[in-house]
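Q: Coordinates only, no sequence provided:
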């Protein structure tokens, strides 16, 4: 199996050539960059390659090649994909389950060869400031590959790109695979292959078929007689995750869709959080005030800006005070116009006591009862304290 060259490779100096672990990590970084490029590709799908690989996967479970139906987006697929057949006790497993079992067996064989548990790359770790220096300090190369290749791509691709698509679909379509957005586990095993691990002829052949689907197509849903596949997107917009150690990305676009497909189907994201279109295309104070999801409401306010939201929502200034729990910051209290059928409330605008990963401090708003006239009392109430107790805190977090 080969993959096209991409960004990530560089010339090694003499000291690195003398250190096999550093050399192998550089090889793994190049593999990660190449598979990330596949995951974010907006080129048209390679339909012949995808169909050939999936036909071979059908043959592995003793099924003839299906009829292939191509659509332009996951949204279009949702209208066409036949439902998975329900299994009952004593009946043979159907195609989707047999493919899933075949893949599970393959990954188990590959994992045994590299002594890897699929759950190990999901454990939280303190990211090294510099991976080669981490190797010098004794971090095992296998652990670095698990987090720096598999974990990083899982977070960037499966946890952000695919998650944004799933949020827009709203309802699951049924058992299927993510094609190019399965890059995390393919890259992990490929990185091991590139640094000299041999999995065996048959496992590598089967692995190559699954890897080909990542290289060649978008999401796909196999059924007994038909396989529905999607084209790759035409727009994918991301940004670096602040403070990330391995170049992790997240979906973000401030002026349009974060991902869009040839038929116009699209999904939106604000700094990694999937949001409905109005947050990006037509954010208003009324829409913010009626939104029940706190994360979407937060994103919409950030999109509009607190000053813009306060002005458009017609919030009346009540009082300001230094924040005793957060030096050099102010607490601002506003009266919120009462809409019919809603309860009276006020808004406390504060600055987060914790520093974000990019070094900034986020402003956030808290809904507080309307009887508070003192911002410090309102802040204390949010912690279950009196204003005097809150003032006595050295620093809140």
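A: All right, it came through fine. Quantities reported herein were computed from a predicted structural model and do not represent experimental measurements.

Q: contacts, neighbours, all on C-alpha from now
A: Noted.

Q: Just list the residues touching residue 78, thanks.
A: 169, 173 (Cα atoms under 8 Å, 6 or more residues apart in numbering).

Q: for the stretch 101-250 of the chain, what spans make up the strands?
A: All strands of the stretch 101-250 of the chain, identified by DSSP state E, counting those that start in this stretch, fall at 220-222, 226-230, 235-236, 238-240, 249-251.

Q: how about the ones you listed in TSV, adding mean neighbour count?
A: Output for the strands of the stretch 101-250 of the chain, formatted as TSV (neighbours: other Cα atoms under 10 Å):
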stretch	mean neighbour count
strand 220-222	24
strand 226-230	22
strand 235-236	18
strand 238-240	17
strand 249-251	25
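
Q: Use this one as the comparison:
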């Protein structure tokens, strides 16, 4: 693939990432027109639209004048017939578009699939699809397939093939594809039933950080909700990990001690800062030693709980702000030597770890 095509594909990826993270109000006329077009493709009349402010509102809302069948209750969403039909429609279109790829386009398809589709899928999983999973709560494969159908990553993939790699679609394929693309650009998630479709507005605030080699992003906000909707429903996140609001708003030694989830505890401690947390919690220093894998830095081993200890280390690589971050790792309580504790985190012996030139 030429450098020019790679650059154009990257620009298309960023364009679709912008749509995925958009906090603009939904373009309701465009969304309704495109969804109506998709209904027609499965031989159904356009639905009546019911707009809600967030995914959680969508899942608890029964549109006025609708008496849903027992099988269309929210808790039985995997049994709804229309999401499965639309997902099948999308898969059929993808197979047709894949059929337009001649052998000369195969290397481009592979790279675009990796650098555009894969990157956007990871970004969507780490941002806007997170609230959907939290709101839904079921974690069912059928629901995940439906939300995946709405993910802009597959749309961006074929858009990049069309615009950057020169793959030509038939007029009918273009018409069908443009309907999906219009929905992805116009609104949040949607839940189709016969006769009515519930559509969510976009969030009003999204806070992210870049974390991947292809510009992938994940939810992160150190001082408030990472994603918030107009009705007040929000999600807090620390470097991509969903956390209770107290981790961001008011982390404390006591709350950390009471928290059963190890990842939530880790995030709260990182927010306070490992050194500060160790001082506030009054952890006993077991031992300290120079770090063989990071010359000039020390390893410090502290008692945390009866069967657990904390190894305080310094990152071997420089952060974006030019500093080396201190971080803590939980290790088994039987370890008394900081070097052995560091080696344990890598699955090495103390002697093997001591031979490392430099860790990252």
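A: Now that the structure is in, tell me what you want to look at. Note that the structure is a prediction, hence the values are computed from the model and not measured.

Q: Now the residue nearest the centre of structure 1: closest residue in space that isn't a chain neighbour?
A: Centroid check for structure 1 by Cα atoms, centre = their mean gives residue 160 as the closest residue, at 1.6 Å. Closest residue to residue 160 of structure 1 apart from its sequence neighbours, by Cα to Cα, 6 or more residues apart in numbering: residue 250 at 5.5 Å.

Q: The one you found pairs with which position in structure 2?
A: Aligned counterpart of residue 250 of structure 1 in structure 2: residue 218 (TM-score structural alignment).

Q: so what corresponds to residue 335 of structure 1 in structure 2?
A: Counting by TM-score structural alignment, residue 335 of structure 1 lines up with residue 303 in structure 2.

Q: ok, and the closest non-adjacent residue to that match?
A: Closest to residue 303 of structure 2 by Cα to Cα, 6+ apart is residue 309, at 4.6 Å.

Q: Tell me where the stretch 51-200 of structure 1 has helices.
A: 74-77, 95-114, 131-136, 141-145, 152-153, 163-169, 183-194 (DSSP state H, counting those that start in this stretch).

Q: Can you lay out these as CSV showing mean neighbour count?
A: Formatted as CSV, the helices of the stretch 51-200 of structure 1 follow (neighbours: other Cα under 10 Å):
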stretch, mean neighbour count
helix 74-77, 21
helix 95-114, 16
helix 131-136, 16
helix 141-145, 18
helix 152-153, 28
helix 163-169, 19
helix 183-194, 22
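
Q: nearest to residue 293 of structure 1, of those?
A: Judged by Cα to Cα, the one of the helices of the stretch 51-200 of structure 1 that comes nearest to residue 293 of structure 1 is helix 163-169, at 13.3 Å.

Q: residues in contact with residue 190 of structure 2?
A: 197, 198, 199, 200.

Q: Please repeat the previous calculation with a cut-off of 10 Å.
A: Counting by Cα atoms under 10 Å, 6 or more residues apart in numbering, residue 190 of structure 2 touches 31, 35, 49-52, 55, 58, 83, 146-147, 150, 183, 197-201.

Q: What is the burial count for the residue nearest to residue 303 of structure 2?
A: Residues within reach of residue 309 of structure 2, counting by other Cα atoms under 10 Å, total 25.

Q: so what corresponds to residue 231 of structure 2 in structure 1?
A: Taking TM-score structural alignment, residue 231 of structure 2 has residue 263 as its aligned residue in structure 1.

Q: Its match contacts residue 71, correct?
A: Yes. Here residue 263 of structure 1 reaches residue 71: they are 8.8 Å apart, a contact under Cα atoms under 10 Å.

Q: more crowded one of the two?
A: Comparing residue 263 of structure 1 with residue 71 by other Cα under 10 Å, the one with more neighbours is residue 71, at 21 against 14.

Q: how much space is there between the more buried one and residue 262 of structure 1?
A: If you measure residue 71 of structure 1 against residue 262 of structure 1 using Cα to Cα, to the nearest Å, the figure is 9 Å.

Q: Quick check: neighbours shared by these two?
A: Taking Cα under 10 Å, 6+ apart as the contact rule, residue 71 of structure 1 and residue 262 both touch 231, 232.

Q: and the equivalent of residue 300 of structure 1 over in structure 2, how many residues sit next to it?
A: Under the alignment (TM-score structural alignment), residue 300 of structure 1 pairs with residue 268 in structure 2. Residues near residue 268 of structure 2, counting by other Cα under 10 Å, number 27.

Q: after superposition, how close is the strand or helix carrying residue 268 of structure 2 to structure 1?
A: Following DSSP states H and E, the helix or strand that holds residue 268 of structure 2 is helix 262-272. Helix 262-272 of structure 2, aligned to structure 1 and superposed, deviates on average by 1.9 Å (mean Cα distance after the TM-score superposition for structure 1).

Q: what's the spacing between that helix and its chain's center?
A: For helix 262-272 of structure 2, the separation from the chain centroid amounts to 19 Å (computed by Cα atoms, centre = their mean, to the nearest Å).

Q: cool, stretch 326-334 of structure 2 as well?
A: Mean-position distance between stretch 326-334 of structure 2 and its chain equals 27 Å (Cα atoms, centre = their mean).

Q: show me what contacts the residue nearest to residue 303 of structure 2?
A: 283-286, 301-303, 328-336, 341.

Q: cool, and residue 289 of structure 2?
A: Contacts of residue 289 of structure 2 (Cα under 10 Å, 6+ apart): 297, 298, 299, 300, 301, 337, 338, 339.

Q: so what's the fifth one closest to, chain neighbours aside?
A: Right, the one you point to is residue 301 of structure 2. Distance criterion Cα to Cα, 6+ apart; nearest residue to residue 301 of structure 2, sequence neighbours excluded, is residue 311 at 4.5 Å.

Q: Please say which position in structure 1 the one you found maps to.
A: By TM-score structural alignment, residue 311 of structure 2 lines up with residue 348 in structure 1.
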